[in-house]
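*Asks:* Following is a predicted model, sequence given first.
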Amino acid sequence: MTIAPEPAGGPVRFAEARPRALALAHEMAAAGADVLAVRDVVGRFTLLVDDRTQPLSPPLENLEADYGPRLLHALGPYASDRPLLRATGLFSADALLDSERAVPDPQRPTGRVRILDNTVVGEDWAQVSTPAAEPDGSRTHRTALYAFKGGVGRSTATAVLARHLTDRGHLVLVIDLDLESPGVGTLVAAGADLSPHGVIDHLVESAVGNAKGLEHVFRSGYTPRGGRGELWVAPARGRGTPGVPYAYVDKLNRAYADVPGADFADRLEQAVRACEEAVARDSDSGRRPDVVLLDSRAGIHDIAAVAISRLCDLALLFGTDNAQTWEGYGDLFAAWLSSGQAPAVREKLRMVASMVPDSPEGAYLQSFRDHAWERFAQLYDDVPAGVDEFDSDAFSPSLEDESAPHHPVPILFEPGLVGLDLVTAPGWQDRAFVQAAYRDFLPIATLLITADPQTSEGPR
């Protein structure tokens, strides 16, 4: 292994390595090369120059001699053992250069430099896609409810929204994806027994091809107030089977494992689809859910990454107006920006201001909106100087745009919600303080879910 000399000014740290590597990559690109910057799981860089179809131009003939020492010096410990490679010198160059995960440098998306990031966890934050339609063309709308930090009322809001949508005739499925802190399944059960199995069982059993026949959804005991609504639940953990220890922690220790042909992200997607198919099989009408609510784990975690980036049509991002919230979302948005996935994910996001206190003239919500806009500006497009934003194709909502992702949907703070037992308290959704707290949230969230152009047209 080559040990690079320490650059002047002190050691190179992780965050400094990327801009240094890309600066040299763009310098080579300016001389006529297509360059792929590959970062390994500990953050070390290799610049792979594509010379597969034509030789490099004269300014790059002495590529290794000119740029190899500069990379070692600029990157220090974040230079790989071979920080500069030609594609023609690698047996597996095509697998890297043609990888679907290689994205243009978001700072210069029209240039000749791309980035391939390899990580141990969190890689699915950069793999954005939209759920596919069913074979018959129908679409189940999936909404992820997520918070960067816990304790902001996300699961309670999921339960309230689930009943509200069911009352309006929708067939609703709530899936508890908070595996480390399961709970929404019990909140929504309304007295019904949990299913024998849960999402955790599908994740574990599917890793060994043994998921067929799991009983991992059940119908809630909640009776809707009209229409054809049904409320179904897929709990994180089931009730188990008599005489057999459930061993939840043992299952959790294996749930995130990537196995050949069945990595975690794929298995989580399969688990969600299996829950939807089970509802279609067991519901009164034999129909798939109209709406699926994914109660996601908080934090920058692989479950949240898959739920938001791959599984949902809409992501409701919960938060309170404090430094921790905005620092956390800032880090998350920066990851989408650096991976080049910001345009694919930003329009399905919407902020939820939870536990909003009473404040003079709505000062709290205005502050929340202002801070949210500052963070979302990372994801929005810059409108060129001299171009009217209404004449531009750029996605750049104004601060005051009430339909924009940064504009908060409020849930008011009501003291009665503290300590309210949604499991045992009868008729809790009819209490005045509950209705006051969710007065604005429910109609706006319902409109965002049911009016989405990709979903089916209302209750079927």
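*Replies:* Structure received.
*Asks:* make it CA atoms for all contacts and neighbour counts henceforth
*Replies:* OK.
*Asks:* Distance of Ala298 relative to Leu317?
*Replies:* For Ala298, the distance to Leu317 (C-alpha to C-alpha, to the nearest Å) stands at 10 Å.
*Asks:* One more to weigh against that first structure:
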Amino acid sequence: MAENVRGAHFDESLTRLVAAVAQVAGNDRAECSVYHRDTTGRVSVVLSGLVNPEVVERIIEVAKAEVGGYLRDDYPVRTESDIGALRILNEGLTAPVVRVDEFKVRFIDRRVAGADWLVASGDRASGIPRVTFASIKGGVGRSTALAVVAAHLSRSGKRVIAIDLDLEAPGIGTMLVVAGATSDFGALDYLVDSGVQNPSLLRASDYIAGSFLGETGAAVSIMPAIGTSTLKSPENAIAKLSRVYIEASEEGDGKLYHERVRDLLDRLAESGQYDVILIDARAGLHESTAAAISVLRRRRTPVRKRPAPNIFGLHALAFSYVYLFGRHV
């Protein structure tokens, strides 16, 4: 490595690139350009407007010295006339505006995993209430809290459907379903099935079972993570998990995981059979947890001081949303 090139860390890479643009081309140019981080974590910038080639070369020189290995090798600094630059500039028109030191810049963050955390959950015009039970740490009583709320709503006359989106460690299906009445299929099956065919071909009733929680009140229905079909063919469980989070094929709905989750909830809400949807999410900051949170109209996050991992995870999640979408969680 050349002596004038310094090592960089992920957290500093974008800041150093913005500073390099500002140093050479000025603050205004730094703020009106679009910054991009690829799936490997390397950063680049597309400069807007007409820029002298000598300025571009100087920015690259400074950026290489400051950003180091986190600067893209190919086209680290582009102008409007370069290949692919206009596409990024157009995408930047709707990209989040993030604060980088004293600058506010347009930032596109490419991700292979964790892309669902980039989805902003906006207000929904209609639909029944949807409540997600999520936690950063497992074993804190998330599923138990859902069961208590479902029972209370049932006794209040509300028809409830609870969906287990903790696909890799299912819980409420075995906890709350009437013994011997587990559905043939579950949420895992629905999300995989809808990825390869039109969801309208799927009968929602095949994925839903009854719960004993509704025996003394309004009906409580459960969509377990898995059904009897997976229990009979356990060798298919991991095969389905390996496919559920990827983008659906063109033969299916062609949608990402969070979009298929949202469509499933919309379908249940529009059926007229339920008054409330409860969602049991996976613990941690997994892709599936993002989908379970992004389907909400509003987010409310109760925070406990201990254990410490909960606080770190909540801080990471909250600051990511504020950073990318400029809103409080």
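*Replies:* Great, that's in hand. Everything numeric here is computed off the predicted structure, so don't read it as measured data.
*Asks:* what TM-score do we get after superposing?
*Replies:* In this superposition the chains share a TM-score of 0.86, using TM-score structural alignment, normalised by the length of structure 2; 318 aligned residues with a C-alpha RMSD of 2.7 Å.
*Asks:* about what we covered before: between Ala298 and Leu317 of structure 1, which contacts overlap?
*Replies:* Tyr146, Ala147, Phe148 (C-alpha atoms under 8 Å, 6 or more residues apart in numbering).
*Asks:* want to try a markdown table for those residues, with neighbour count as columns?
*Replies:* Listed next are the shared contacts of Ala298 and Leu317 of structure 1 as a markdown table, based on neighbours: other C-alpha atoms under 10 Å:
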| residue | neighbour count |
| --- | --- |
| Tyr146 | 27 |
| Ala147 | 30 |
| Phe148 | 23 |
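*Asks:* which of the residues you listed lies closest to Ile303 of structure 1?
*Replies:* Nearest to Ile303 of structure 1 out of these is Tyr146 (C-alpha to C-alpha; 10.3 Å).
*Asks:* quick one: secondary structure of that closest one?
*Replies:* With DSSP: H, G, I helix; E, B strand; the rest coil as the basis, the three-state label of Tyr146 of structure 1 is strand.
*Asks:* That one maps to what in structure 2?
*Replies:* Per TM-score structural alignment, the equivalent position to Tyr146 of structure 1 in structure 2 is Ala134.
*Asks:* Pretty sure its match sits against His286.
*Replies:* No - with contact defined as C-alpha atoms under 8 Å, Ala134 of structure 2 does not reach His286; the gap is 10.9 Å.
*Asks:* Next up, the contacts around the nearest residue to Ser294 of structure 2 once chain neighbours are set aside.
*Replies:* In space, and not counting its chain neighbours, Ser294 of structure 2 is closest to Ser121: 4.7 Å by C-alpha to C-alpha, 6 or more residues apart in numbering. By C-alpha under 8 Å, 6+ apart, the contact set of Ser121 of structure 2 is Ile293, Ser294, Val295, Leu296, Arg297, Arg298.
*Asks:* What residue in structure 1 is paired with the second one?
*Replies:* Meaning Ser294 of structure 2. For Ser294 of structure 2, the residue aligned by TM-score structural alignment is Ser309.
*Asks:* Tell me who's in contact with that match.
*Replies:* Going by C-alpha under 8 Å, 6+ apart, Ser309 of structure 1 touches Asp124, Trp125, Ala126, Gln127, Val128, Ser129, Thr130, Val345.
*Asks:* and if you look at Asp263 of structure 2?
*Replies:* Contacts of Asp263 of structure 2 by C-alpha under 8 Å, 6+ apart: none found.
*Asks:* Which position in structure 1 pairs with it?
*Replies:* Using TM-score structural alignment, Asp263 of structure 2 pairs with Gln270 in structure 1.
*Asks:* I'd like to know how far that match sits from Leu349 of structure 1.
*Replies:* Distance, Gln270 of structure 1 to Leu349 of structure 1, using C-alpha to C-alpha: 23 Å.
*Asks:* rewinding a little: among the contacts of Ser121 of structure 2, which ones are in helices?
*Replies:* Among the contacts of Ser121 of structure 2, DSSP state H puts Ile293, Ser294 in helices.
*Asks:* Return the closest of the contacts of Ser121 of structure 2 with respect to Ile88 of structure 2.
*Replies:* Set against Ile88 of structure 2, the nearest of the contacts of Ser121 of structure 2 by C-alpha to C-alpha is Ser294 (25.0 Å).
*Asks:* Who are the packing partners of the longest strand anywhere in structure 2?
*Replies:* In structure 2, with assignment by DSSP state E, the single longest strand is strand 103-109. Contacts defined by 3 or more C-alpha pairs under 8 Å, 6 or more residues apart in numbering; DSSP states H and E place strand 103-109 of structure 2 against helix 27-32, strand 34-37, helix 85-92, strand 97-100.
*Asks:* Mean neighbour count added to the ones you listed, as a markdown table?
*Replies:* What follows is those, written out as a markdown table (neighbours: other C-alpha under 10 Å):
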| stretch | mean neighbour count |
| --- | --- |
| helix 27-32 | 18 |
| strand 34-37 | 24 |
| helix 85-92 | 17 |
| strand 97-100 | 17 |
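*Asks:* how about the helices in structure 2?
*Replies:* 10-25, 27-32, 53-67, 85-92, 142-155, 172-176, 187-193, 228-232, 237-244, 257-270, 287-294, 308-325.
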